[in-house]
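Peer 1: sequence and predicted structure, then a few things I'm wondering about:
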Amino acid sequence: MTTDEEQLPAEDVQPRRSTSRPFVVAAAVVAVLLVGAVLGMFLTQRAINSGQQATPGEGSVEVGFAQDMSVHHLQAVTMANWERDHTTDPELKQLAFDIQSTQLEQVGRMKGWLMLWGQPEQATGAYMTWMSGPSAHGMAMAPSTASSGGAPMPGMATDAELAKLRSLSGKDLDVYFLQLMLRHHQGGTDMAQYAHDHTSADAVKTLTKSILDSQGAEMVLMKQMLSARGAQPL
């Protein structure tokens, strides 16, 4: 006695199995975001309830950082997902997975803060208005973090660059991903450094320190990986 699946040809069985993958990936993404959001809300609410910190308001460094860095991170997640699914290099696949999982959890944490603070997930005006003074000006002028034409924030890729990334394969894909992600990290760490230096919220200081540590280590690794492939940063 055989099951219905055993009676089907192999080519009929395989698509049925593979169609479940997008649902598994989507469920994993939601789970990571929820974990980050719950953690962010718990830590922030504890600080507020203890009377140690006031709730950040619109226009504050904390709110602006959470809104803008979430957007910045989500582009990195998009690029990392593409690389992970299209590279044949195990080293690149692992790096892309690490970036995707780490930054997605951090997005969840920042969105949890914004929900707790009663602030929208995205600012309605221009990006980066929470940064002011010499430090922000210096960051904007730094060659390593300058925005490409059409990119909303330092380090982010333009639509044309994302399209080029999706058009490549093999070593060309890996090199261009490393170049774009390295520049992306450089812009993101400058934003994190400014927030770390100008916030009084413990949760924000903790997260920005984590970003600086993890992305700093990844930048060193990406430079080494580019060099090993005979390429240079953008």
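Peer 2: Sure thing, it's come through.
Peer 1: only C-alpha atoms for contact and neighbour calcs from this point on.
Peer 2: Noted.
Peer 1: number of residues surrounding the closest residue to A151 other than its chain neighbours?
Peer 2: Closest residue to A151 apart from its sequence neighbours, by Cα to Cα, 6 or more residues apart in numbering: T158 at 4.9 Å. The tally of other residues near T158 (other Cα atoms under 10 Å) stands at 17.
Peer 1: pretty sure T158 is touching L180, no?
Peer 2: No. Judged on Cα atoms under 8 Å, T158 makes no contact with L180 at a distance of 10.0 Å.
Peer 1: spatially central residue for the chain, please.
Peer 2: H73 (2.5 Å; Cα atoms, centre = their mean).
Peer 1: what sits against it?
Peer 2: Q103, L104, V107 (Cα atoms under 8 Å, 6 or more residues apart in numbering).
Peer 1: look up how far Q14 lies from D4.
Peer 2: Distance of D4 to Q14, computed by Cα to Cα, to the nearest Å: 14 Å.
Peer 1: which one's more surrounded, these two?
Peer 2: More neighbours surround Q14 than the other of D4 and Q14, with 11 against 8 (other Cα under 10 Å).
Peer 1: and that one, what element?
Peer 2: Element membership of Q14, judged by DSSP states H and E, is helix 10-18.
Peer 1: second one coming, line it up with the first:
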Amino acid sequence: MTVSTDPGEAATAAPPVNGNAPGRGHRGPVWLALTLALGLLLGIGVGLVIPQFLKPGDTSPEAGFLRDMSTHHAQAVEMSMIAHSASTTPEIISLSSDIALTQHAQIGYMQAWLRDWNLSPTSSQEPMAWMPDAEGSIVNGLMPGMATPEQMTALRAMTGKPLDVEFLTLMRQHHLGGIHMAQEILKLSDDKNVTWLAGTMVTAQQGEINLIDMLLKKLQTA
């Protein structure tokens, strides 16, 4: 059988039905417009609804991490401000300033994201509830690495070399706890903002621990 590619013959082989071309009618453009309009409305609806489902929920690891790390950072900022105002050692003044500014800015990020997710900055959940097997991470109600109220009171009263050594010692422990928390959320979350911030925390605080170790060694040999 020979198949012609002549458009004229193809048209002849498929005559109009009731005077209209196959698959076409007077309502064709109308139905097309309605279909497009419906698709647009559905697209808008999905665009409005899906982001709500994609936002982390109140009990999500992301929300728990941001809330807990905000509290964790707040203490680091307080310790840094104490050292910055009381120390006379240039390296301690510089380090404490960097920590205070960096972690205060990160608190701003974390609180802004919680607001964007329509979540409260606080929760009725226990600290570290977002982390699996975190029971041993809480000591006397404090998250990993956090200083006790007694240690904070003592730090406020110190001056000179004892202040420098205590600040560095407490901040080193504080950073280790913060790194542990950040590494855990990296395992649990696929939120790009949260994982970016957590990765930044790990890198910065590991670098600061190296500097703290160097400063402690220098103070101990002075």
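Peer 2: Sure, I can see it. All figures in this text were calculated on a predicted structure; none of them were measured in a lab.
Peer 1: TM between them?
Peer 2: After superposition, the two chains reach a TM-score of 0.73 (TM-score structural alignment, normalised by the length of structure 2), with 174 aligned residues with a Cα RMSD of 2.1 Å.
Peer 1: that older thread, within the helices and strands, which one has the residue nearest to the centre of structure 1?
Peer 2: Per DSSP H and E, H73 of structure 1 falls inside helix 61-86.
Peer 1: and that helix, how far out from the chain middle?
Peer 2: 3 Å (Cα atoms, centre = their mean, to the nearest Å).
Peer 1: may I see the buried residues of that helix?
Peer 2: For helix 61-86 of structure 1, burial by neighbour count (16 or more other Cα atoms under 10 Å) applies to 61-77, 79-84, 86.
Peer 1: same question for stretch 194-205 of structure 1.
Peer 2: Those would be Y194, A195, H196, T199, S200, A201, A203, V204, K205, for stretch 194-205 of structure 1 by 16+ other Cα under 10 Å.
Peer 1: the second one contacts F65, correct?
Peer 2: Right, the one you point to is A195 of structure 1. Yes. Counting by Cα under 8 Å, F65 is a contact partner of A195 of structure 1 at 6.6 Å.
Peer 1: before we move on, back to that, which strands and helices sit next to the helix or strand just after the helix holding Q14 of structure 1?
Peer 2: Downstream of helix 10-18 of structure 1, the first helix or strand assigned by DSSP H and E is helix 21-49. Contacts defined by 3 or more Cα pairs under 8 Å, 6 or more residues apart in numbering; DSSP states H and E place helix 21-49 of structure 1 against helix 90-117, helix 202-228.
Peer 1: can I get these in a markdown table with distance to T44 of structure 1?
Peer 2: Listed next are the helices and strands packed on helix 21-49 of structure 1 as a markdown table, based on distance: least, Cα to Cα, whole Å:
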| stretch | distance to T44 of structure 1 |
| --- | --- |
| helix 90-117 | 7 |
| helix 202-228 | 6 |
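Peer 1: pick the most deeply packed of the ones you listed.
Peer 2: Ranked by mean neighbour count, these are led by helix 90-117 with a mean of 21 (mean count of other Cα atoms under 10 Å).
Peer 1: that one vs structure 2, average offset?
Peer 2: Here the mean offset of helix 90-117 of structure 1 against structure 2 after fitting is 0.3 Å, by mean Cα distance after the TM-score superposition for structure 1.
Peer 1: residue in structure 1 paired with A157 of structure 2?
Peer 2: Correspondence of A157 of structure 2 to structure 1, assessed by TM-score structural alignment: S167.
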